[in-house]
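**Student:** Next one to model:
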Amino acid sequence: MRGKLGPILVGLGAFLLVAALLLKVFAYPQLAVAPIDQESVTELTGPGATVFDTGTLSEITTDLTTTANTVGDIEASQEQGDNVRVWVNTSSTRSDDGVVRSRSIERVAFDAHTGEAVDCCGTYAETVEGQPEEVTFEGLVFKFPFGTQKESYDFWDSTLLRAVPIAYVDTEDVEGVETYRFEHVIEPTVTGTMEAPASILGEEAEGNLEAERTYSNTRTLWVEPRTGVILKRAEAQLNTLRYDGEDRVTLTEVTTGYTDETVKANAEEYGSLGNMLHLVNVVLPLVLGVLGLVAIIGGALLLRRRQEPAHA
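**Tutor:** As a prediction, this is how the structure comes out:
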């Protein structure tokens, strides 16, 4: 039996090394992909928001609730192969009186591993019901890459219709899960113009005047780095009507973010998934690799001793 132990250990070690390699190069890439059949509902709240009420032509204070429903287009994703996902996000924001204050639909294609937008599959954005507009998305839209790093990424802004760099700031605990906190500040930017009654702009003229729409935002994202999923989100937005270089009307001023229930559910689901990915990508390959090397070295030593001539 001792004579056979050396070859057995060498064979076992080789097997363990191959298993470690397969986990890294085969199993992990198969697991670290965005789901093709995504189906999720996310809620955000913005208490004490200021909005411009078109019914009364005045600014009012209200609580805003945003519901975002994200669904994967399985057929479109399958047509693109294993590395592309197509998701459709439908979002609506209501005030506490039940009035829908805004709505939007975004159809986005992105790399299933990196989260980077891909130019294909009839992507569009719709902010006016029944009037979709073709959009070429860029940067990250729904999620960060698997294995998110402590660096800056380009993150899509649905108002500017372009990606804006968002930087790693700190590492923070969210519901017991380690996350990377990313932030960026979008300074007041003119996004378009609109006709508005002179009276609401503070002018004595009759009829309508052309005013500029401005938008600014401070966005903070808490990302579970192993999965790239955004566990928590907060945005401080300000939209105004500007005339003659001055902000005359507040269209929306709100600090909104994921509800506590949404954050907790995200942490439970993706914290566990992140741990599993870490196990497959780091822990098991390391353990199996070390055991494999030890077994090969031990087996080689036994074979060497067996082959050494006996001394008188």
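
**Student:** Please make it C-alpha for all contacts and neighbour counts, starting now.
**Tutor:** Noted.

**Student:** buried ones in stretch 144-163?
**Tutor:** 144, 145, 146, 147, 148, 153, 154, 155, 156, 157, 163 (16 or more other Cα atoms under 10 Å).

**Student:** How about stretch 70-85?
**Tutor:** Residues 70, 71, 72, 73, 76, 77, 84, 85 are the ones in stretch 70-85 that count as buried (16+ other Cα under 10 Å).

**Student:** Stretch 132-148 now?
**Tutor:** Buried positions in stretch 132-148, judged by neighbour count with 16+ other Cα under 10 Å: 132, 135-148.

**Student:** quick check, nearest of those residues to residue 304?
**Tutor:** residue 147 (43.0 Å; Cα to Cα).

**Student:** OK, contacts around that closest one?
**Tutor:** Residues in contact with residue 147, defined by Cα atoms under 8 Å, 6 or more residues apart in numbering, are 225, 226, 227, 228.

**Student:** I have a second one here; can you model it like the first so I can compare?
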Amino acid sequence: MSATGTRTDSQVGPPGTPGRPLPRGAVMVALGAFLLTLAALLPLYVHDRIALLPAQTRFDVRMVDEDAGYLDTSTWRWVEAAELTRVTRVDGSAHGGDWSAWEVSVDTSVPDRMIDHWSRRVIVDRETGRAVNCCGEHVDGDRAVRQAGLVYSWPPGAEEGDHPFYDAEVRSAPMLEFQEWDEVAGVPVRRYSQWVEASQVPESARPVPAGLFRSGARGTVTATRWLEVSRTFWVEPVSGIVVDAHETRSETLRPQDGGGEVPLLYAELVMADNQVSAYAEQARVRSVLLRALDSWAPWALGPLGGLAVLVGLVGAWRGHRADGAPADREAPARRRGRRRAREPLDPQW
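**Tutor:** Below is the predicted model of the structure:
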């Protein structure tokens, strides 16, 4: 307050001015541009990253036959109607950005004992699902192997044609042939079949009683294991998840220095029911997600984004006309006022 008692303005600096509002329609244009960008990124980038096989994974596949037969190597007698279980366990870890290193163990057992075990390390390409020759791969300690073909999962969105599938026991990758479309637990799937002809399992030589091949023979002979396999997979194609699997195995022993063979194992293995339902649900959810990213969301977001841009542009155009018309009407009056202000005063006044 001044000495005369008059209140003065205590504000320091220039007086404040109200912020300039955004142009009409700018928000809608920005929203539309965002939706259009998102519609392009979802199928071109996000889908491809989500579709990759997980870098870190842990799962097991349990297959059973309640009426299998096998040769008991503790007594060298054939056992009928045995409950046989074959469990494949996978523990995968990230190996670079595009690969995953799988440590695989396979155990075949009957209720009172383990009858077979072997392990494997394989590097899996997360995009193709195929084996990569790299980084300490081996099959049961054999590091000279060169694994190839699919390891277990199909690449998401793969064509329905044939695919090589690696059988680690015989070290080869016969083709899995597409058979037909099918349905498992309400999920549409493709059925593939593979036939592995009778093949000798590498490094399977072992001493066995000679009497197995020739009645009354004494001592031992060296025999190798031979394997014949028929496999069937039911695969959800969008996600590449194996929903169900069956496998018929026939294993025999054959002497290296003579003819003849004896059965070692026969089993018709099927995946456990609880696993089939779990994998079917997993495949259903994942296929919906991948379809949404690849087609449903872009087809919805693209038109919405285009509409938002159009609405924003129309709003901006209307706002420009509304703001410009009054200014045009007032401009001549302002110009006349400025001219009068510049004219000199009449001397009579």
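
**Student:** Superposed, how do the two chains score by TM?
**Tutor:** Scored by TM-score structural alignment, normalised by the length of the first structure, the superposition of the two chains gives a TM-score of 0.83; 292 aligned residues with a Cα RMSD of 2.7 Å.

**Student:** Throw the contacts of residue 147 of the first structure into CSV and include secondary structure, neighbour count and distance to residue 169 of the first structure, thanks.
**Tutor:** Shown next, in CSV, are the contacts of residue 147 of the first structure (DSSP: H, G, I helix; E, B strand; the rest coil; neighbours: other Cα atoms under 10 Å; distance: Cα to Cα, whole Å):
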residue, secondary structure, neighbour count, distance to residue 169 of the first structure
225, coil, 23, 13
226, coil, 24, 17
227, coil, 27, 18
228, coil, 26, 16
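
**Student:** Quick one: distance of the longest strand along the second structure to the chain centre.
**Tutor:** Identified as the longest strand of the second structure according to DSSP state E is strand 77-95. A distance of 24 Å separates the centroid of the chain from that of strand 77-95 of the second structure, by Cα atoms, centre = their mean, to the nearest Å.

**Student:** re the thing from before, tell me the two of the buried residues of stretch 144-163 of the first structure that are most distant?
**Tutor:** 147 and 157 (22.4 Å).

**Student:** what about the strands in the stretch 101-250 of the first structure?
**Tutor:** Here the stretch 101-250 of the first structure has its strands, by DSSP state E, counting those that start in this stretch, at 124-126, 133-134, 153-157, 162-174, 177-197, 208-224, 229-243, 246-258.

**Student:** Any chance of the ones you listed in JSON lines with distance to residue 108 of the first structure as columns?
**Tutor:** Listed next are those as JSON lines, based on distance: least, Cα to Cα, whole Å:
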{"stretch": "strand 124-126", "distance to residue 108 of the first structure": "7"}
{"stretch": "strand 133-134", "distance to residue 108 of the first structure": "11"}
{"stretch": "strand 153-157", "distance to residue 108 of the first structure": "11"}
{"stretch": "strand 162-174", "distance to residue 108 of the first structure": "13"}
{"stretch": "strand 177-197", "distance to residue 108 of the first structure": "22"}
{"stretch": "strand 208-224", "distance to residue 108 of the first structure": "20"}
{"stretch": "strand 229-243", "distance to residue 108 of the first structure": "16"}
{"stretch": "strand 246-258", "distance to residue 108 of the first structure": "21"}
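
**Student:** quick one: which of those strands is nearest residue 291 of the first structure?
**Tutor:** Using Cα to Cα, the nearest of the strands of the stretch 101-250 of the first structure to residue 291 of the first structure is strand 177-197, at 29.3 Å.

**Student:** for whichever residue in the second structure pairs up with residue 125 of the first structure, what are its contacts?
**Tutor:** Taking TM-score structural alignment, the alignment pairs residue 125 of the first structure with residue 139 from the second structure. Listed by Cα under 8 Å, 6+ apart, the contact set of residue 139 of the second structure reads 118, 119, 120, 121, 145, 168, 169.

**Student:** how close does residue 139 of the second structure get to residue 264 of the second structure?
**Tutor:** According to Cα to Cα, to the nearest Å, residue 139 of the second structure and residue 264 of the second structure sit 21 Å apart.

**Student:** Am I right that residue 338 of the second structure is in a helix?
**Tutor:** Yes: Residue 338 of the second structure: assigned to a helix according to DSSP: H, G, I helix; E, B strand; the rest coil.
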